[in-house]
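Asks: okay, structure incoming, though there's no sequence with it:
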């Protein structure tokens, strides 16, 4: 993949970060995404549970 001026600029900026700064950025992004996944999982689980309860009431 050919490098672009934008890609070179990003690479230059990221290489100037300290290791601790990169760790902070990765932790922040990871925690943010994991919390979204957790909330979506709870929402889908709740919808699934309501649907199953509704089906059980209809069958029983």
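Replies: Thanks, I have the structure now. Bear in mind the structure is a predicted one, so any value in this text is a computation, not a measurement.
Asks: switch to C-alpha atoms for all contacts and neighbour counts from now on
Replies: Noted.
Asks: C-terminal to the helix or strand hosting residue 12, what's the next element?
Replies: Here residue 12, judged by DSSP states H and E, is contained in helix 5-15. As assigned by DSSP H and E, the chain's next helix or strand after helix 5-15 is helix 19-59.
Asks: and here is the other one:
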């Protein structure tokens, strides 16, 4: 499943900011940060069906 790239030119900047956010964290801290980020972003999206679609897309990409 391919999703629209809504970040466009900012994709690399977002990835770099995400990597910077994790710098210096242990693996456990990094996992906890990712979990908090998923919950915050999910709340921002606020659409259960869209979230399910995105979860399937993430599972298919792995």
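Replies: Okay, I see it. The model shown is predicted, which means the values in this text are computed figures rather than measured ones.
Asks: so what number do they get for TM-score?
Replies: After superposition, the two chains reach a TM-score (TM-score structural alignment, normalised by the length of structure 1) of 0.38; 30 aligned residues with a CA RMSD of 3.0 Å.
Asks: that older thread, next one: the helix holding residue 12 of structure 1 to chain centre, how far?
Replies: Distance of helix 5-15 of structure 1 from the chain centroid (CA atoms, centre = their mean, to the nearest Å) equals 24 Å.
Asks: the spatially most central residue of structure 2: what secondary structure?
Replies: Taking CA atoms, centre = their mean as the criterion, residue 38 is the residue nearest the geometric centre of structure 2, at 6.1 Å. Secondary structure, DSSP: H, G, I helix; E, B strand; the rest coil: residue 38 of structure 2 is helix.
Asks: list the contacts of it.
Replies: Residues in contact with residue 38 of structure 2 (CA atoms under 8 Å, 6 or more residues apart in numbering): none are found.
Asks: I'd like the distance between the residue nearest the centre of structure 1 and residue 56 of structure 1.
Replies: Using CA atoms, centre = their mean, the residue of structure 1 that lies closest to the mean C-alpha position is residue 33, 2.5 Å off. Going from residue 33 of structure 1 to residue 56 of structure 1 by CA to CA, to the nearest Å gives 34 Å.
Asks: cool, residue 8 of structure 1 as well?
Replies: According to CA to CA, residue 8 of structure 1 and residue 56 of structure 1 sit 59 Å apart.
Asks: next one: residue 10 of structure 1
Replies: Noted for residue 10 of structure 1: a distance of 55 Å to residue 56 of structure 1, by CA to CA.
Asks: ditto for residue 41 of structure 1
Replies: 22 Å.
Asks: noted, bye for now.
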